[in-house]
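predicted model and sequence below, questions to follow.
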Amino acid sequence: MLNPTIVRNKPDYVKERLSTRGVAPEEIDEYLELDAQNRQLIAQAEQLKSQKNKLTEDVKGLAKGSDDWQAQIDQLKSFNEEIKGIEANQKEIASKLNYIAIRLPNIPDDSLPVGPDEAADVEMRKWGDIPEFDFKPKDHWDIGEDLGILDFNRAAKVAGARFVYDVGDGARLERAIYNFMLDMHREQGYTEIIPPYLVNAQTMYGTGQFPKFKEDVFTVEDEGLTLIPTAEVPLTNFYANEILNEADLPIYVTAMSPCFRSEAGSAGRDTRGLIRMHQFHKVEMVKFSKPEDSMDELEKMTQNAQEVLEKLGLAHHVIVLSTGDTGFSSRKTYDVEVWMPAQNKYREISSCSDCWDFQARRAMIRYRKADGTVDYLHTLNGSGLAVGRTLAAILENYQQADGSVKIPDALVPYMGGQTVIKKD
């Protein structure tokens, strides 16, 4: 949620920045009008309550049943009715204001390239050499099916499209990947957490998934719980409605979890393979930071994700997302994209975002400064990495002419010394 003081004090700036994210200036005008009405009604109610309290004290000094006493009692009843009417009006105005406020996206940072979509994203840096093959590289789904380690057909039989069985060395490789990632993040200073995989609506609201993106998730209607689309949701809300100490910041946490997404609107996109699934594993990084440090923490988090790919020997690049491509809750986002030989292009494998105080305001996560004052902290989140996409990248980049797949050196210890996956 946006800082209302910024919207009030810098309306032209807010309109200009949010227009690059598709928000019409009229929405900000309506927000400001409702905000002014809401504050005016609150002030009127408070003024009447003050007068009522004074009158209540005056009544105590009057003889009960006297004409003056009765006149004061009638005035108190009038105050009560007027206050009741103002509060009802204020509640209605506040509801309309809140409806707009919780649907406004975060203000994009001034450093972002301006553009409506991914076409305006800008490459920041590259790492690694793109592999060359003396044969035509196969797609990861063909590699996995030929080796018998990925089974999409049987998954479709029991669950439908966009599901997969990892079998044998496929399951072992996926487990090796996320254990390797968790160990790396522990070395980078993150505390590992196993979070709930079902969360309530308030938790989804805290990180910005609700109410705008309800169609993107799976909800257990009878229980009022939602399967998490990412561990960002339970990790960020770990400190919901709490006040942390400044001396404890920054705080780094990480988790491996299954993620569940309906992939609404993705019909026809990545219909084969592991890139766009309804269920997948992901290792998530989340940070809680002082406001003045959060942009530096974003750079560090992005580097943390890159270090995983570097250890795995996977070529990748980092792009900064344009204003129109940046996620709802994010102030600034870097995507890390890994090279996929069969597609002959980079594909997203990590997204690292600084949300500033946007999520903290929704989830009421604050910190107490050394001087005793309390303010909202900044939250950050990033994939470290999407496990299924990492498995896909390994299959494609480490495939051999005979159909086998080499295991990256960093994963060999996690595979019990196994160095290659080949057909039985």
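On my side now, so go ahead.

drop to CA atoms for contacts and neighbour counts, all remaining ones
OK.

the residue nearest to Pro408 when sequence neighbours are not counted: neighbouring residues, count only.
Closest residue to Pro408 apart from its sequence neighbours, by C-alpha to C-alpha, 6 or more residues apart in numbering: Leu312 at 5.8 Å. Residues near Leu312, counting by other C-alpha atoms under 10 Å, number 19.

in contact with Leu312, which residues?
Neighbour list for Leu312: Pro408, Asp409, Ala410, Leu411 [criterion: C-alpha atoms under 8 Å, 6 or more residues apart in numbering].

surely the third one is in a strand?
Right, the one you point to is Ala410. No. Counting by DSSP: H, G, I helix; E, B strand; the rest coil, Ala410 is not part of a strand but helix.

surely it is in contact with Lys311?
Yes. Using C-alpha atoms under 8 Å, Ala410 makes contact with Lys311 at a distance of 6.3 Å.

the residue lying closest to Ala201 once chain neighbours are set aside: neighbour count?
Leaving aside its chain neighbours, Ala201 sits nearest to Leu225 (6.7 Å; criterion: C-alpha to C-alpha, 6+ apart). Residues lying near Leu225 (other C-alpha under 10 Å) number 18.

how much space between Leu225 and Pro196?
For Leu225, the distance to Pro196 equals 11 Å [C-alpha to C-alpha, to the nearest Å].

Phe180: how many residues sit nearby?
Phe180 has 18 neighbours, counted by other C-alpha under 10 Å.

quick check: which element contains it?
Here Phe180 sits within helix 169-187, counting by DSSP states H and E.

how many neighbours does Asp146 have?
15.

Three-state assignment for it, please.
helix.

contact partners for it?
Applying C-alpha under 8 Å, 6+ apart, the residues near Asp146 are Gly403, Lys423.

hold the first one in mind and look at this next one:
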Amino acid sequence: MIDLRLLREDPDRVRASQRARGEDVGLVDALLSADERRRASGLRFDELRAEQKQLGKRIPRAAGEEKAALLARAGELATAVKAADAERDAAAAQAQELLLRLGNLVHPKAPVGGEEDFAVRETLGTPRDFAAEGFEPRDHLELGRLLGAIDTERGAKVSGSRFYYLTGVGALLELALVNAAVAQATAAGFTPMLTPALVKPRAMEGTGFLGQAEQDVYHLEKDDFYLVGTSEVPLAGYHMDEILDADRLPLRYAGFSPCFRREAGSYGKDTRGIFRVHQFDKVEMFSYVAPEEAEAEHERLLAWEKEWLTSLELPFRVVELASGDLGASAARKFDCEAWIPTQGKYRELTSTSNCTEFQSRRLQIRMRGKDGTVRPVATLNGTLCAVTRAIVALLENHQRPDGSVHVPEVLRPYLGGRALLEPVTK
């Protein structure tokens, strides 16, 4: 959530951010009004309590009619204090509820607009010209069947649409991707983490996934747990309600976890294969930094993602998402999109977000400086490897006419040294 002091001092900036997101601008004025009621009711409560305390000192020294009058006033004050306390709590609850609905402030450099209004930062690598090579590329599902690597029919039989099995070399390819990604992250100074896939509501709400994104989250009502859609959630919750020593920052973690997404609203999109599925594994980078270091850390996370995709020998581009496509917690977001030959377009493989202090304020994660000052930290996240999408891009971009697939050097140590994945069926 944002700083209420900033809202009071510069409400027009918050209104502009809401407008850029395509969200309700009236929420700003409703929150300002609720905040004023909260402060006024709090002041009223404090005044009544102060009078009540003073009265409590006078009553033992009074006698006769004076004491009777003081006791009567004490009774009136007790009722008034109780009412003021309830009013203060109600106003605070309303202000908090409205504050949690407000998205992060959009970064001034973010393009304004919706999903199609992104800005291309750079393009790296050149898509293959399969026509010049004399063959029509197969899609990843056909290649997966030839390699004995992907089985969506049995996935659907057991679990329904958008589920799959990775079999044989497909399973080995996932493990190779995960191990190579974790090795890169570890070399860059990240601490590897295996994180919970089930979290409490506060962790999910604190990271901003129970607002506009709630429809895409699986909720286990009986136990009141949420299945995570990314290890960003447990990694953000790892230090909630803690004060971190500024000398320890930055703290960087690389989390590996299964991820679960309902894919609500994606009916009819990417129904073939494993590009858009309900369950997948992912290696996620997460950083805690001082707020003044957040923008530089964002560029570092992007650089690590670019390094990873380059090591996979994939043609890709970097885009900056527009304000209406950021999600509640991000102030600025970059995506790396790999070229998918059979789709003839670039598709998202990794994403990195600067969440500034939005998540840390909600989760009560702060830092203490050398002067003893305590303030919120900034949090950032970046996908290193969303496994199923990486497999899609690898198979399609590195295929050969006979259905075999070239293995990038970075993965070979984790695949027994093999340089080629070869068909098991014709």
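Received the coordinates, thanks. Because the structure is a prediction, the values reported are computed rather than measured.

overlay them and tell me the TM-score.
The pair, once superposed, lands on a TM-score of 0.97 when counted by TM-score structural alignment, normalised by the length of structure 1; 421 aligned residues with a C-alpha RMSD of 1.2 Å.

kindly provide the distance from the residue in structure 2 sticking out farthest from the centre to Glu307 of structure 2.
No residue in structure 2 sits farther from the centre than Gly64, which is 67.0 Å out by C-alpha atoms, centre = their mean. Distance of Gly64 of structure 2 to Glu307 of structure 2, given as C-alpha to C-alpha: 85 Å.

again, but for Glu337 of structure 2
Computed as C-alpha to C-alpha, the Glu337 of structure 2 to Glu307 of structure 2 distance reads 13 Å.

and what of Thr152 of structure 2?
According to C-alpha to C-alpha, Thr152 of structure 2 stands 31 Å off from Glu307 of structure 2.

need the overlap of contacts for Leu225 and Pro196 of structure 1.
By C-alpha under 8 Å, 6+ apart, Leu225 of structure 1 and Pro196 have no common neighbours.

center of structure 2 - which residue?
When structure 2 is reduced to its mean C-alpha position, the nearest residue by C-alpha atoms, centre = their mean turns out to be Glu232, at 5.5 Å.

what's that one aligned with over in structure 1?
Structural correspondence for Glu232 of structure 2 with respect to structure 1 (TM-score structural alignment): Glu232.

so its match is in contact with Lys287, correct?
No. Contact criterion C-alpha under 8 Å: Glu232 of structure 1 and Lys287 do not qualify, at 9.9 Å.

what do those two both touch?
Contact criterion C-alpha under 8 Å, 6+ apart; residues shared by Glu232 of structure 1 and Lys287: Asn381.

before we move on, back to that, neighbour count winner among Thr152 and Glu307 of structure 2?
Between Thr152 of structure 2 and Glu307, counted using other C-alpha under 10 Å, Thr152 has the larger neighbour count: 21 against 14.

residues contacting the more buried one?
Arg162, Phe163, Tyr164, Tyr165, Gly273, Ile274.

and the gap between Asp169 of structure 1 and Ser404 of structure 1?
12 Å.

quick check: neighbours shared by the two?
Common neighbours of Asp169 of structure 1 and Ser404, using C-alpha under 8 Å, 6+ apart, are Ile421.

any chance you could map the helices in the stretch 251-400 of structure 2?
Ranges of helices within the stretch 251-400 of structure 2 are 294-311, 358-363, 387-397, based on DSSP state H, counting those that start in this stretch.

tell me which of these sits most buried.
helix 358-363 (a mean of 25; mean count of other C-alpha atoms under 10 Å).

show me the contact partners of it.
1-2, 104, 202-203, 206-208, 236-237, 240-241, 329, 366, 376-379.

can you say which of these are buried?
Among these, those buried by neighbour count (16 or more other C-alpha atoms under 10 Å) are 1-2, 104, 202-203, 206-208, 236-237, 240, 329, 366, 376-379.

any idea how far Lys96 of structure 1 is from Arg39 of structure 1?
Going from Arg39 of structure 1 to Lys96 of structure 1 by C-alpha to C-alpha gives 13 Å.

ugh, typo on my part, it should be Cys352 of structure 1
Distance from Cys352 of structure 1 to Lys96 of structure 1, counting by C-alpha to C-alpha: 33 Å.
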